[in-house]
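Engineer: here is a sequence together with a model predicted from it:
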Amino acid sequence: MAEPRPEVLIVTGASRGIGAAVAFRAARAGYAVAVNYAADAGGANSVVDGITDDGGAAVAVQADVSDPAAVARLFDAAAALGALTGVVNNAGITGNLIGPLLDVPAETIRRVLDVNVAGVLYVCQEAVRRLSTDRGGRGGSIINISSTATKAGSPGTWVHYAASKGAVDVLTVGLAAEVAAQGIRVNCVAPGSTNTGLHAAAGMPDRVERLRPSIPLGRGAEPDEVAAAVLWLLSGEAGYITGAVLPVSGGR
């Protein structure tokens, strides 16, 4: 008798940071993981190696989420691992700069919106196509990764980025209501300042430390703490939760 195929989780932008932490934690929870990346093949393959060395199942899949055809290929590759039950929409960029909106080049704004808004929409569309019980799917869960930057709008640093994440929050609420009867839950995790390479890539490696005094818990988050919230929302323990935006921010 053939063994049942594992449940599959797609994690976009999983070559490092929060995405990698989600992939590792998901594998430990028994998921087979499609580790998506746009350009960092080395990082994605390192995540896959870490998972497989620990006895899990994973595959690295290159796809730029701002390209809907590439998103479809990502889902096709994930299907080879088993039955899709969850998607984590983590891929996101700041444009690798910090400063007032006035100084953000038009091409940077376009690229941030392409990845952070259009890319999330494309992934959600494909997830619904594959998961919807109305379309022959088995249902499942979509988790979008937003940011608590949406609270104040990140003035002087990342207004463009905060605006893109505000769109993710609205998408989560609307889509959750739209597909609830199709067996799909849609939720969002909004991290606060987190110890990843995001800040260094934008030219301010000490940004989390600078913000520490304004965080009630007195420190930035670790990626695995954000990943823990994601895995909880994916789990049956959160089976009555949909349309939620969960801050993981230390109270800030």
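Structural biologist: Looks like it came in fine. Quick caveat: nothing in here was measured; it's all calculated off a predicted structure.
Engineer: use CA for all of it now, contacts and neighbours both
Structural biologist: Will do.
Engineer: show residues contacting the helix or strand harbouring residue 9.
Structural biologist: Taking DSSP states H and E as the criterion, residue 9 maps to strand 7-11. For strand 7-11, contacts defined as CA atoms under 8 Å, 6 or more residues apart in numbering pick out 19, 22-23, 26, 30-36, 75, 78-79, 81-90.
Engineer: out of the residues you listed, which end up buried?
Structural biologist: Among the contacts of strand 7-11, those classed as buried by neighbour count (16 or more other CA atoms under 10 Å) are 19, 22-23, 26, 31-36, 75, 78-79, 81-90.
Engineer: helix/strand/coil for residue 187?
Structural biologist: Following DSSP: H, G, I helix; E, B strand; the rest coil, the label given to residue 187 is strand.
Engineer: my guess is it contacts residue 171. True?
Structural biologist: No. With contact defined as CA atoms under 8 Å, residue 187 does not count as touching residue 171 (9.7 Å).
Engineer: looking at this, residue 247 is in a strand?
Structural biologist: Yes. Judged by three-state DSSP, residue 247 forms part of a strand.
Engineer: from residue 225, how far out is it?
Structural biologist: For residue 247, the distance to residue 225 (CA to CA, to the nearest Å) stands at 11 Å.
Engineer: just checking, residue 35 is part of a helix?
Structural biologist: No. The assignment for residue 35, made by three-state DSSP, is strand rather than a helix.
Engineer: where do the helices of the stretch 151-252 of the chain begin and end?
Structural biologist: Remark: helices assigned in the stretch 151-252 of the chain by DSSP state H, counting those that start in this stretch are 159-179, 198-201, 207-211, 223-234.
Engineer: how many other residues sit next to residue 212?
Structural biologist: 16 (other CA atoms under 10 Å).
Engineer: which non-adjacent residue is nearest it?
Structural biologist: Leaving aside its sequence neighbours, residue 212 sits nearest to residue 219 (CA to CA, 6 or more residues apart in numbering; 5.1 Å).
Engineer: okay, pairing it with this:
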Amino acid sequence: MNDLGVMIVTGGSRGIGAATARLAGAAGYAVLVNYAADAAAAAAVAEAIRAAGGRAETARGDVGSEADVLALFEAADRMGRLAALVNNAGVVDQPSRVADMSLARLERMFRINTIGSVLCAREAVRRMSTTRGGRGGAIVNLSSAAAKLGAPDQYVDYAAAKGAIDAFTVGLAKEVAAEGVRVCAVRPGIIETDIHASGGLPDRVAQLAPSLPMRRPGSADEVARAILWLASPEASYSTGAILDVSGARAILP
């Protein structure tokens, strides 16, 4: 199996993160599966990677906590050279109009979905940048079709947090382009994962499927394959790119 270095997958215990971690392990990365609460689910992902002949460890941590982020990257350092970071960890909340949103909700939304990704990217650049003694690497951020569509009457705050990820991706990509670090993002549409249930809409995928351009949701594996490509040397001239994996849902008129 190829030795591609270490990949950190935040929020790697479920959904798109778990699919990405499994594919990364099969591709030859040593995978650090980050999780916030579900240790058993993260352990199952890591065990599946090891059972297939790969290397994987788990690390608990809330990406919205700087102390947890620092500990996460120290755990990655113990595994070897950091080659890739997938900023996948994210949250939604109950559907709400902006007029009814609390400060606590807004702070949580941006702390985890935006600030957490920036903190993780900061630590990755410190290790990857050739001007800091690194050997280069790739960062793939998770955006959302909501960043383009706005998610009115449900998740405008989530859409705004992901819109910030789009801007951050482009800015950081330009900032470190000459330092061997590529920064891209994937913008998923309606994907069959349990994030919808965590936002209070367990039937959201089934309800929306008939109205989607392809008449079906995407799968976590379909998004994960795009992430793996952007992280890989095959995407060596792609940086600042934001790839829609939305079945045409995020295409604006």
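Structural biologist: Okay, I see it. Keep in mind that this is a model prediction, so the values were computed, not measured.
Engineer: circling back to that earlier point, can you tell me what the residue nearest to residue 212 of the first structure aligns to in the second structure?
Structural biologist: Mapped onto the second structure by TM-score structural alignment, residue 219 of the first structure lines up with residue 216.
Engineer: near the equivalent of residue 238 of the first structure over in the second structure, how many other residues are there?
Structural biologist: Counting by TM-score structural alignment, residue 238 of the first structure corresponds to residue 235 in the second structure. Neighbours of residue 235 of the second structure under the rule other CA under 10 Å: 14.
Engineer: can you check residue 103 of the second structure too?
Structural biologist: Neighbour tally, residue 103 of the second structure, other CA under 10 Å: 9.
Engineer: what residue in the first structure is paired with it?
Structural biologist: The equivalent of residue 103 of the second structure in the first structure is residue 106 (alignment by TM-score structural alignment).
Engineer: and residue 11 of the second structure, by the same measure?
Structural biologist: In the first structure, residue 11 of the second structure lines up with residue 13, judged by TM-score structural alignment.
Engineer: give the contact list for that match.
Structural biologist: Contacts of residue 13 of the first structure (CA under 8 Å, 6+ apart): 19-20, 35-38, 89-92.
Engineer: let's verify it: helix, strand, or coil?
Structural biologist: coil.
Engineer: quick one, the next helix or strand after the strand holding residue 9 of the first structure and strand 7-11 angle?
Structural biologist: Next helix or strand after strand 7-11 of the first structure toward the C-terminus (DSSP H and E): helix 17-28. Interaxial angle of helix 17-28 of the first structure relative to strand 7-11 (axes from the mean of the first three to the mean of the last three CA atoms, to 10 degrees): 170 degrees.
Engineer: helix 17-28 of the first structure vs the second structure, mean deviation?
Structural biologist: In the superposition against the second structure, helix 17-28 of the first structure averages 0.4 Å from its aligned positions (mean CA distance after the TM-score superposition for the first structure).
Engineer: and the residue nearest the centre of the second structure, what is it in contact with?
Structural biologist: Geometric centre of the second structure, nearest residue: residue 88, 1.8 Å, by CA atoms, centre = their mean. Listed by CA under 8 Å, 6+ apart, the contact set of residue 88 of the second structure reads 9-12, 16-17, 141-142.
Engineer: likewise residue 141 of the second structure?
Structural biologist: Counting by CA under 8 Å, 6+ apart, residue 141 of the second structure touches 86-88, 117, 165, 169, 183-186.
Engineer: can you tell me which residue in the second structure aligns to residue 164 of the first structure?
Structural biologist: So, by TM-score structural alignment, residue 164 of the first structure is matched to residue 161.
Engineer: how close does that match get to residue 167 of the second structure?
Structural biologist: Separation of residue 161 of the second structure from residue 167 of the second structure (CA to CA): 10 Å.
Engineer: same deal with residue 64 of the second structure?
Structural biologist: From residue 64 of the second structure to residue 167 of the second structure the distance is 19 Å (CA to CA).
Engineer: cool, and residue 91 of the second structure?
Structural biologist: Counting by CA to CA - residue 91 of the second structure and residue 167 of the second structure are separated by 19 Å.
Engineer: these two: who's more crowded?
Structural biologist: A count of neighbours by other CA under 10 Å puts residue 91 above the other of residue 91 of the second structure and residue 167, at 17 against 12.
Engineer: any idea what the more buried one aligns with in the first structure?
Structural biologist: In the first structure, residue 91 of the second structure lands on residue 93 (TM-score structural alignment).
Engineer: the closest residue to its match other than its chain neighbours: which element?
Structural biologist: Closest residue to residue 93 of the first structure apart from its sequence neighbours, by CA to CA, 6+ apart: residue 112 at 6.0 Å. Residue 112 of the first structure is part of helix 106-113 when elements are defined by DSSP H and E.
Engineer: what's the following helix or strand after that helix?
Structural biologist: Next along from helix 106-113 of the first structure, by DSSP H and E: helix 119-131.
Engineer: next, the angle from the helix or strand just after that next one to helix 119-131.
Structural biologist: Following helix 119-131 of the first structure in sequence order, the next helix or strand is strand 140-145 (DSSP H and E). Orientation check (the same axes, to 10 degrees): strand 140-145 of the first structure against helix 119-131 gives 170 degrees.
Engineer: how close does the closest residue to residue 153 of the second structure other than its chain neighbours get to residue 198 of the second structure?
Structural biologist: Closest residue to residue 153 of the second structure apart from its sequence neighbours, by CA to CA, 6+ apart: residue 97 at 4.8 Å. From residue 97 of the second structure across to residue 198 of the second structure, the span is 17 Å (CA to CA).
Engineer: please apply the same query to residue 24 of the second structure.
Structural biologist: If you go by CA to CA, the gap between residue 24 of the second structure and residue 198 of the second structure works out to 26 Å.
Engineer: related to what we said a few turns ago, quick one: which of the contacts of residue 88 of the second structure hold up in the first structure? List them.
Structural biologist: Here is what carries over to the first structure from the contacts of residue 88 of the second structure, by both residues aligned by TM-score structural alignment, their matches' CA atoms under 8 Å: 9-12, 16-17, 141-142.
Engineer: appreciated, that's everything.
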